[in-house]
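**Q** A predicted structure for the sequence below; I have some questions about it.
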Amino acid sequence: MTTRPLVTILDDEPAVRAMLSAALEEAGFRTRGFGRATEFEAALQTMSPDICLVDLSLPDRDGLSLVHRLALEKGATVIIISGRAQVQDRVTGLELGADDYIIKPFDPTEVVARVRARLRRDRPAHEAAQTASFNGWTAHFDRFTLEDSEGRETAFSHAEGEVLRLFLERPNRLVSRALMQEVLGGAAGESFDRAMDVRISRLRTKLREDPKNPRLIKTIYGAGYIFLGDVSWR
């Protein structure tokens, strides 16, 4: 029997945790709720959630720093749920590695829909190749690292990995902004474009690209990007 996906809910409001748990469990998910970041981080030692719902206003920890750690160190899929509605807050959350951003107040059915959408995009390991080699690099999507020709590894976040996989699955082809939005999800607009720019800039840095003349990820102004390279999957 297939195990139901686990969704963790980190929010200091018991009513919010109860509401989300009820909606998600009715939709077929397992849930675990936490009111403080410390207890959530302790629980991560013995569990591997499929989706992490994270509020930014926590009593014992800055939510944004936790989002960054979850995305970079754990490779977790993170959806921020926050009352902070400013564009800059949304941009910052996405830049730090969050996969989606939902503003309070919200309809629980919207959260369920977003969770389902994320799980459809995050293909299981047995359905998707997890290692790609290109131009002296090896991308390990099972452990979220880039390995150079000398065996040195650099970590990348889950969100950066989504963008990298998108490029590596379409080498030498135009990847438009519209395609990125369609495949990666999220509302089109300034915050999405800014988040993509930041993720691509970070990938170029990790690939040791010259920012003025990148060899691998080329910007096609007004159209999108092209990844130039020969890619081998296994």
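**A** Alright, I've got the coordinates.
**Q** alpha carbons only for contacts and neighbour counts from here, please
**A** OK.
**Q** so what's Leu146 up against?
**A** Applying Cα atoms under 8 Å, 6 or more residues apart in numbering, we find Leu146 in contact with 137-140, 153-156, 206.
**Q** narrow the residues you listed to those that are buried.
**A** Listed as buried from those are 137-140, 153, 155-156; burial here means 16 or more other Cα atoms under 10 Å.
**Q** now flag whichever of those residues is closest to Gly35.
**A** Comparing the buried ones among the contacts of Leu146 against Gly35 with Cα to Cα picks out Phe156 as the nearest, at 28.1 Å.
**Q** any idea how far Met47 is from the closest one?
**A** 21 Å (Cα to Cα, to the nearest Å).
**Q** over to Ala195?
**A** 29 Å.
**Q** picking up where we left off before, which one of the contacts of Leu146 is nearest to Arg123?
**A** Using Cα to Cα, His140 is the member of those that lies nearest Arg123, at 14.9 Å.
**Q** isn't that closest one right up against Ala132?
**A** Yes: under the criterion of Cα atoms under 8 Å, His140 makes contact with Ala132 at 6.9 Å.
**Q** give the burial count for Tyr221, as a bare number.
**A** 7 (other Cα atoms under 10 Å).
**Q** check contacts around Leu94.
**A** Leu94 is in contact with 100-101, 195, counting by Cα under 8 Å, 6+ apart.
**Q** included below, for side-by-side comparison, is a second structure:
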Amino acid sequence: MVPNHVVQPVRHVLVVDDDANLREQIAGYLQEHGFALHEAGDAASMEAVLAQESIDLIVLDLMLPGEDGLSICRRLAGSGGPAILMMSAMAAEVDRVLGLELGADDYLPKPCSPRELLARVRAIIRRVDEARAGAPGPAKGYQFLGFTVSPQRRQVRAPNGTTILLTAGEFSLLKALLDQPERILSREDLIEQSGAGEGDVAGRAIDVQISRLRRKLHAYVDEEIIRTIRGAGYMFDARVSRI
């Protein structure tokens, strides 16, 4: 007998770049590896695609005519919409950090190898899937300091009932911390457990996303929830109940 296999849904990726040749190259390569591809050359074209298609991830160029990539990222990141992989020929660290600060799930300098782009896209999609499914871990939810976290819905509710919007990367990090509260986790631990990828950029992305996560949680409580342990990593310093 041929074993039954779980059929994975086709993931829809939108490439937003004003360089038509590069856009077609990226779209063609990702399409060869099983993704459904859509293209846009600017913000207006992107919005038209988003209105018609259910997009899982946007590969977003920083420099665009009209509204630039940073502005688009800032606008979309808090909406609970598609994950964002930002790309730019501007390789300065400040540009990478700014993109991550504004809500991008990852940042990739141009030019890059198609294989690295594919790996980053797959890693982000995997993080989104795990966050939505609440995997790994049997907990249906978590509670701490009045917050309620639902991995299945990828939802965080503040003590006052407000829904806190997190990016896929932020939610994966929060879940990794919630699974091991009051334990020091190194950047390498968090990279492995959240599926953030590898290398210096991933390590820097962890720092930036932890900073964003802190700000979003601390908007509702005064306690220091995520502590930085100098030279060691981070610790979730609150009592966590599984529900």
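**A** Yep, it's here. Keep in mind that this is a model prediction, so the values were computed, not measured.
**Q** Ala195 and Met47 of structure 1: which is more packed in?
**A** Taking other Cα under 10 Å, Ala195 of structure 1 and Met47 do not tie; Ala195 has more neighbours (21 against 10).
**Q** quick one, what contacts that one?
**A** Taking Cα under 8 Å, 6+ apart, one finds 91-92, 94-95 in contact with Ala195 of structure 1.
**Q** and what of Ser186 of structure 2?
**A** Counted by Cα under 8 Å, 6+ apart, Ser186 of structure 2 has contacts 232-234.
**Q** cutoff 10 Å now
**A** By Cα atoms under 10 Å, 6 or more residues apart in numbering, Ser186 of structure 2 lies in contact with 192, 203, 228-229, 231-235.
**Q** and if you look at Ala119 of structure 2?
**A** Neighbour list for Ala119 of structure 2: 125, 197 [criterion: Cα under 10 Å, 6+ apart].
**Q** check Leu118 of structure 2 too.
**A** 26, 29-30, 33 are the contacts of Leu118 of structure 2 under Cα under 10 Å, 6+ apart.
**Q** could you report the neighbour count for Arg120 of structure 1?
**A** Based on other Cα under 10 Å, the number of other residues close to Arg120 of structure 1 is 10.
**Q** counterpart of it over in structure 2?
**A** Matched to structure 2 by TM-score structural alignment, Arg120 of structure 1 sits across from Arg126.
**Q** sec struct for its match, please.
**A** On the three-state scheme (DSSP: H, G, I helix; E, B strand; the rest coil), Arg126 of structure 2 is labelled helix.
**Q** ok, back up a step: quick check, nearest of the contacts of Leu146 of structure 1 to Phe34 of structure 1?
**A** Phe156 (26.6 Å).
**Q** the closest one contacts Ala76, correct?
**A** No: counting by Cα atoms under 10 Å, Ala76 is not a contact partner of Phe156 of structure 1; they are 11.5 Å apart.
**Q** overlap of the contact sets of those two?
**A** Joint contacts of Phe156 of structure 1 and Ala76 (Cα under 10 Å, 6+ apart) are Gly97.
**Q** quick revisit: looking at the contacts of Leu146 of structure 1, which are in strands?
**A** Among the contacts of Leu146 of structure 1, the ones falling in strands (DSSP state E) are 137-140, 153-155.
**Q** Glu160 of structure 1: neighbour count?
**A** Neighbour number of Glu160 of structure 1 under other Cα under 10 Å is 26.
**Q** and it, what's its match in structure 2?
**A** So Glu160 of structure 1 corresponds to Glu170, using TM-score structural alignment.
**Q** the residue lying closest to its match once chain neighbours are set aside: which element?
**A** Excluding the flanking residues, the one nearest Glu170 of structure 2 by Cα to Cα, 6 or more residues apart in numbering is Gln209, at 5.8 Å. Assigned by DSSP states H and E, Gln209 of structure 2 belongs to helix 199-218.
**Q** tell me which residue of structure 1 lines up with Val59 of structure 2.
**A** If you follow Val59 of structure 2 across to structure 1 using TM-score structural alignment, you land on Leu53.
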